[in-house]
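Asker: This is the structure alone, sequence omitted:
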């Protein structure tokens, strides 16, 4: 299941725009495989950022995630150059997703969807040799 649907795309962009960018065989209807590919690419992008802080797949999809997925899929569908407003929506979605991955934006999800924080590994440090040692200070 994708985060967004054809209905979500059509609601945001309008039927005419979606037909224009997704009707590759020119039969008057958006091609299902074109829509599916754009929505899958959008999901992969969203998951790449959201997966840094949340367990995937999300069992409940917040409305804001649908909005981001629609903006990304719409941008992808404009393969010959997106209008400025579509490009700006895409950039805003990516910026928000980056904030999610950094923990600056929290998604309204169930507690079980947030993976526990685990720390693995070893703390390592490197530093120069000490300048003031007892041997160097002897005699002062």
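Answerer: Received it, and whenever you're ready, just let me know what you need. The structure displayed is predicted, hence computed values, not measured ones.
Asker: From here on, just use CA atoms for contacts and neighbour counts.
Answerer: Fine.
Asker: Next, count neighbours for residue 61.
Answerer: Neighbourhood size, residue 61 [other Cα atoms under 10 Å]: 15.
Asker: nearest spatial neighbour of it, skipping sequence neighbours?
Answerer: In this structure, residue 61 finds its nearest non-sequential neighbour in residue 3, 6.8 Å apart by Cα to Cα, 6 or more residues apart in numbering.
Asker: contacting residues around residue 108?
Answerer: Residue 108 makes contacts with residue 62, as judged by Cα atoms under 8 Å, 6 or more residues apart in numbering.
Asker: ok, now how distant is residue 89 from residue 31?
Answerer: Distance, residue 89 to residue 31, by Cα to Cα, to the nearest Å: 23 Å.
Asker: Pasting the second one now:
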């Protein structure tokens, strides 16, 4: 899974998750079954975009996928929202990002083993054109 119930509580607050997961009978605790179902829906939707680009399941979960999963799960937990609702807008932004990832225009930063690439705290130099001494600055 790209996110957990606890990740959602940390991101959006327990109060919101309680209200979204206890639709029929107002409760004081998160209905884990309802939230896990929404998490599964989010993962399935994410996988549709990733499966053509990356072998699934991924060996590790990049932070951006965790954030995308949280936003999609939150959207699925809402039963009725308009397109101009902030949660709906965030959902559509994340879908556009997933589309860009699936087309290769954005990267998840995974290495060949589908693990999050670790970078050292070093300076990296890449060849390119010089901007000094020209008209570009």
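Answerer: Arrived safely. Since the structure is predicted, the reported quantities are computational estimates derived from the model, not experimental observations.
Asker: before we move on, the earlier item: close enough to count as contact, the residue nearest to residue 61 of structure 1 and residue 66?
Answerer: Yes - look at residue 3 of structure 1 against residue 66 with Cα atoms under 8 Å: they come within range, at 5.5 Å.
Asker: So between the two, which is more surrounded?
Answerer: residue 3 (23 against 20).
Asker: How about the contacts made by that one?
Answerer: By Cα under 8 Å, 6+ apart, the contact set of residue 3 of structure 1 is 39, 43, 61, 65-66, 69.
Asker: does the alignment partner in structure 2 of the residue nearest to residue 61 of structure 1 count as helix, strand or coil?
Answerer: Superposed on structure 2 with TM-score structural alignment, residue 3 of structure 1 falls opposite residue 2. Taking DSSP: H, G, I helix; E, B strand; the rest coil as the rule, one finds residue 2 of structure 2 in the coil state.
Asker: residues contacting the residue most central in space within structure 2?
Answerer: Structure 2 has residue 68 as the residue nearest its centroid, 1.5 Å off, counting by Cα atoms, centre = their mean. Contacts for residue 68 of structure 2 (Cα under 8 Å, 6+ apart) come out as residue 94.
Asker: Let me know the distance separating it from residue 99 of structure 2.
Answerer: Using Cα to Cα, residue 68 of structure 2 is found at 12 Å from residue 99 of structure 2.
Asker: Could you do residue 33 of structure 2 as well?
Answerer: According to Cα to Cα, residue 33 of structure 2 stands 29 Å off from residue 99 of structure 2.
Asker: Neighbour count for these two, which is higher?
Answerer: Neighbours of residue 33 of structure 2 and residue 99, each counted by other Cα under 10 Å, are more numerous for residue 99; the result is 17 against 11.
Asker: Now name the helix or strand holding the more buried one.
Answerer: helix 86-102 (DSSP states H and E).
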